[in-house]
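Engineer: Test case, fold it:
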Amino acid sequence: MTTFVDRVELHVAAGNGGHGCASVHREKFTPLGGPDGGNGGRGGDVTLVVDQAITTLLDYHHSPHRKATNGQPGAGDNRSGKDGQDLVLAVPDGTVVLDRDGNVLADLVGQGTIFVAGQGGRGGLGNAALSSARRKAPGFALLGEPGEARDIVLELKTVADVALVGYPSAGKSSLISVLSAAKPKIADYPFTTLVPNLGVVTAGSTVYTIADVPGLIPGASQGRGLGLEFLRHVERCSVLVHVLDTATLESDRDPVTDLDIIEEELRQYGGLDDRPRIVVLNKIDIPDGQDLADMIRPDLEERGYQVFEVSAVARLGLKELSFALAGIVGEARAAKPKEEATRIVIRPKAVDDAGFTIVYDEAEEVYRVRGEKPERWVRQTDFNNDEAVGYLADRLNRLGVEDRLMKAGARAGDGVAIGSLENAVVFDWEPSMMAGAEMLGRRGEDHRLEAPRPAAQRRRDRDAERADPQREFDEFDPF
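Structural biologist: Below is the predicted model:
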């Protein structure tokens, strides 16, 4: 049974926003008391949080589909819907989040680091929130927006200071077991270790972590054996330690050749040339092992390697090795740039930024409108409600979409698509004329809610409308 998983594909879906409510307050002697529809609740987010108590992605391997709860719809009497509950997913320290194309979205290192993998949808406004001085009784409400849904890939890269690399059965697991309190599986056959083991070492005042990387053999960087699956676990390490077996029973192997082969695999994997190397000659408690160590040590030192002779079984040379690693780790930590305080960068929009673009799509023969506001407004519109559709038309007109369509050469009857190619709302464009604008300017009004105006006031308003038919439509509407 699989107990360690360091790469999974996760399908996350945030909660949908609740729909707004269209309602009119009613009570005795007040049959039309005004709009009182509440807003819909916000959909829950899907959030990844680093938890150092978690060491594997196994849970997401078995259950790759995760969804947050939806927001509740609004109700009458100005009751807003309940927000959806956020879904918090714990991931190991060192988890990298990628999209399906391999682009890095987040690198989660450090306890409590957070990444919002799916944003919950906004709740729709009820008709109480949509009412205004010019729109006193809206007969519609806005729909809740769908939550963000996407596929992401989680990769675990072990967070350790020292990585032990070498051939299978070179003694990496034995070495980490005596340097730290880790208890890896140890046996005398290749590929005993099937997962990276992590231990904590204390040398004087320095505390550092050490990991053994299993399965490195010739061709590991191209997928042979288990090496490719675990090479990513050396990427975060500050020091690479080559553990060489000086008492191997295989006649066609020798420690120097093993070193050259592992170095070539690390080179082909890439990104590790700047890491300092140390060579550990293991199993010197065996007579032949000590003789071979004495023979190859001068050659390794000529190459510039710092060499240590140890025996994990007899516990020889371990103190010198642990303090040497502590010194290199300390230097690596000191060389890292200090983390600066989080800075807030303000990037104001250009003064001529309309917030949308219009491009003619020759293949589909439509004018395609793209922009955050137009696309969000379309998602919020109930197209079964004529008044809601009219409200959308007013919003788009105030944003300047109609003006830009005219400048782009659109004519009455041309197709206009708002949204992406896969999920767009397409309609035949009919530009607003002066007379049409006068009629559209009264959407959402209910004269039964208005107090009677004096005759003189009605005459003045009528005369003003005849003098300027566009006046009402040009008045500011905050919604």
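Engineer: rest of the way, CA atoms for contacts and neighbours
Structural biologist: Noted.
Engineer: so how many other residues sit close to the residue nearest to residue 220 when sequence neighbours are not counted?
Structural biologist: Taking Cα to Cα, 6 or more residues apart in numbering, and ignoring the residues beside it in sequence, residue 220 has residue 227 as its nearest neighbour in space, at 4.6 Å. Using other Cα atoms under 10 Å, residue 227 has 21 neighbouring residues.
Engineer: For residue 227, which residues are in contact?
Structural biologist: Taking Cα atoms under 8 Å, 6 or more residues apart in numbering, we find residue 227 in contact with 214, 215, 216, 217, 220, 221.
Engineer: which residues in this structure form helices?
Structural biologist: Taking DSSP state H as the test, the helices found in the chain are 58-62, 127-130, 172-179, 227-230, 255-269, 287-302, 318-335, 372-379, 386-399, 401-407, 434-440, 455-467, 471-474.
Engineer: Also this sequence, please, to line up against the first:
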Amino acid sequence: MTTFVDRVELHIAAGSGGHGCASVHREKFKPLGGPDGGNGGRGGDVILVVDQDVTTLLDYHHSPHRKATNGKPGEGGNRMGANGQDLILPVPDGTVVLDKKGDVLADLVGQGTTFVAGQGGRGGLGNAALASARRKAPGFALLGEPGEDRDIVLELKTVADVALVGYPSAGKSSLISVLSAAKPKIADYPFTTLVPNLGVVTAGSTVYTVADVPGLIPGASEGKGLGLEFLRHVERCSVLVHVLDCATLESDRDPASDLDMIEQELAQYGGGLENRPRLVVLNKVDIPDGQELADMVRPDLAARGYQVFEVSAVSRQGLKELSFALAKIVEEARAAKPKDEATRIIIRPKAVDEAGFTVTKEAEGLFRVRGEKPERWVRQTDFNNDEAVGYLADRLSRLGVEEELVKAGAREGDGVAIGSDEDAVVFDWEPTMAAGAEMLGRRGEDHRMEAPRPAAQRRRDREAERADEAQEAYDDFDPFK
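Structural biologist: This next block holds a predicted model:
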């Protein structure tokens, strides 16, 4: 038996990028062939895609942990690592993606709509890509960046044109079964409908969908019965149809009071339902007492401004008029919606004076650096390699981190944390580490590969500095995105 699941918590993990390779070309009679370490491949993304053939989130209820594959590491001989495969997760039309706090990340409506829920990590650069005019033989490579790991919530909100709402056993399932080809469960006891049922109705040239929502009772908006669990399925509907039972056996109920109660619950739930067009259906008029009650309440409902229809799912009385009236309102609602425009790409360049990072003093002797670039550079640094640490120091210096630390009042020996509390790298700050060369020497240079040129060294160093700045743009560029 198929189970309907419309809300799941999903744990996703995108693939991590492959590490870059530190390699030197070796060939007979060519002992110093230069660096030839390839770049690591990028990690696979986790992508949600709307698929019309998927109607429930059941698969993710049973298997909530999903992970994309990692990128392969680079190899010598300038061989690049293979990219990780993207993980495609099909979801029903009308799926809303939320984070753990309940904030909406995406609203997926329409066949083929996609959302990258988890970004794969970029691959680390090999030492061949890190080589420059001054750094001709890097003895290190960058590590692959970890993929995005997060928890998300998927909620299904049924995409339908018309929603049938009312008390349990008001005849909503019977009505949708005769209006369309849907075959919901029908029985003579309350809460027969446990999940929303969808049916397709054709009225003339108009085709629209009708949703039968489980019955509402007083307090549904507060969680009583099944109402709150499924009220979100009427949020997208263009028309609300009140199905009122004119043959109820409960002495304390009548169609008018049922309508007032349902309206109260819809108003308390919110979601913009108070502004939707409404129709009233007086159901079960094939029963003598039902017809009498319908004749009594119809004038009152019409006086309130409702368009009222008397129908019977058994005798099919009034169904044609109802279906065409719904088709007219659905067409008007569709015409009122703005037409889809061509996709536009909006580019918002960063301000020329934007540093791209922040330095804050958190306590006496402790400063924290936050920013996309410095945090990514830290994740890609192999701290077991002194040359790689020196390269990180040079990058941070060129970015202006040391200058901002001085402005913030940092002194030698103060603690500096780069990143958040969960994954920060903390070190004791030494102002001279920004220069790098004083502590670790000239990184990536090999005196065996070039003859000394004292006269031109200063000029070449200035040119090499400019080349290193241009190299930074390449280091930050991800060729796989």
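Engineer: Post the TM-score for the overlay when you can.
Structural biologist: The TM-score (TM-score structural alignment, normalised by the length of structure 1) is 0.94; 469 aligned residues with a Cα RMSD of 1.8 Å.
Engineer: Nearest to residue 348 of structure 1, out of the helices of structure 1?
Structural biologist: Relative to residue 348 of structure 1, the nearest member of these by Cα to Cα is helix 372-379, separated by 16.0 Å.
Engineer: Show me which positions of the closest one end up buried.
Structural biologist: When burial is assessed from 16 or more other Cα atoms under 10 Å, helix 372-379 of structure 1 yields the following buried residues: 374, 375, 377, 378, 379.
Engineer: Nearest to residue 293 of structure 1 among those?
Structural biologist: Proximity of the buried residues of helix 372-379 of structure 1 to residue 293 of structure 1 (Cα to Cα) peaks at residue 375, which lies at 70.0 Å.
Engineer: what's the neighbour count on the residue lying closest to that closest one once chain neighbours are set aside?
Structural biologist: The shortest distance from residue 375 of structure 1 to any residue other than its chain neighbours is 5.6 Å, reached at residue 419 (Cα to Cα, 6+ apart). By the measure other Cα under 10 Å, the count of residues near residue 419 of structure 1 is 20.
Engineer: In structure 2, what sits opposite residue 419 of structure 1 in the alignment?
Structural biologist: The pairwise alignment with structure 2 assigns residue 419 of structure 1 to residue 419, based on TM-score structural alignment.
Engineer: Its match touches residue 369, doesn't it?
Structural biologist: Yes - contact between residue 419 of structure 2 and residue 369 holds when scored by Cα atoms under 8 Å: they sit 6.4 Å apart.
Engineer: Without its sequence neighbours, what residue ends up closest to residue 112 of structure 2?
Structural biologist: Spatially, and ignoring its direct neighbours in sequence, residue 112 of structure 2 is nearest to residue 50 (5.0 Å; Cα to Cα, 6+ apart).
Engineer: was I right about the one you found contacting residue 110?
Structural biologist: Yes - using Cα under 8 Å, residue 50 of structure 2 is in contact with residue 110, at 6.7 Å.
Engineer: shared neighbours, those two?
Structural biologist: Going by Cα under 8 Å, 6+ apart, residues that sit against residue 50 of structure 2 and also against residue 110 are residue 93.
Engineer: ok, the two, which is more surrounded?
Structural biologist: Shown here are residue 50 of structure 2 and residue 110; by other Cα under 10 Å, residue 50 has more neighbours (21 against 16).
Engineer: Quick check: that one vs residue 236 of structure 2, distance?
Structural biologist: 16 Å (Cα to Cα, to the nearest Å).
Engineer: again, but for residue 18 of structure 2
Structural biologist: With distances defined as Cα to Cα, the gap from residue 18 of structure 2 to residue 236 of structure 2 amounts to 43 Å.
Engineer: ok, those two, which is more surrounded?
Structural biologist: Applying other Cα under 10 Å to residue 18 of structure 2 and residue 236 shows that residue 18 carries more neighbours, namely 31 against 19.
Engineer: residues contacting the more buried one?
Structural biologist: For residue 18 of structure 2, the contacting residues are 39-43, 70-74, 81, 122-124, 143-145, taking Cα under 8 Å, 6+ apart as the criterion.
Engineer: ok, now which ones touch residue 209 of structure 2?
Structural biologist: 160, 161, 162, 198, 199, 200, 201.
Engineer: Just among those residues, which is most surrounded?
Structural biologist: Highest neighbour count within these: residue 162, with 26 neighbours (other Cα under 10 Å).
Engineer: Was I right to think that residue contacts residue 210?
Structural biologist: Yes - when contacts are counted by Cα under 8 Å, residue 162 of structure 2 is listed as touching residue 210 (4.6 Å).
Engineer: centroid residue for structure 1?
Structural biologist: Of all residues in structure 1, the one closest to the mean position by Cα atoms, centre = their mean is residue 117, 3.8 Å from it.
Engineer: And it, how close does it get to residue 224 of structure 1?
Structural biologist: To residue 224 of structure 1, residue 117 of structure 1 is 33 Å away according to Cα to Cα.
Engineer: What about residue 292 of structure 2, how many residues nearby?
Structural biologist: Under the neighbour criterion other Cα under 10 Å, residue 292 of structure 2 is assigned a count of 13.
Engineer: Assess the claim that residue 213 of structure 1 and residue 229 are in contact.
Structural biologist: No - contact criterion Cα under 8 Å: residue 213 of structure 1 and residue 229 do not qualify, at 9.9 Å.
Engineer: out of those two, which sits in the busier spot?
Structural biologist: When residue 213 of structure 1 and residue 229 are compared for neighbours, residue 213 comes out ahead with 29 against 19, by other Cα under 10 Å.
Engineer: which residues sit in contact with that one?
Structural biologist: For residue 213 of structure 1, the contact set (Cα under 8 Å, 6+ apart) comprises 163, 164, 165, 166, 195, 196, 197, 230, 231, 233, 234.
Engineer: Likewise for residue 156 of structure 1?
Structural biologist: By Cα under 8 Å, 6+ apart, the residues touching residue 156 of structure 1 are 6, 7, 56, 57, 92, 93, 94, 95, 96, 233.
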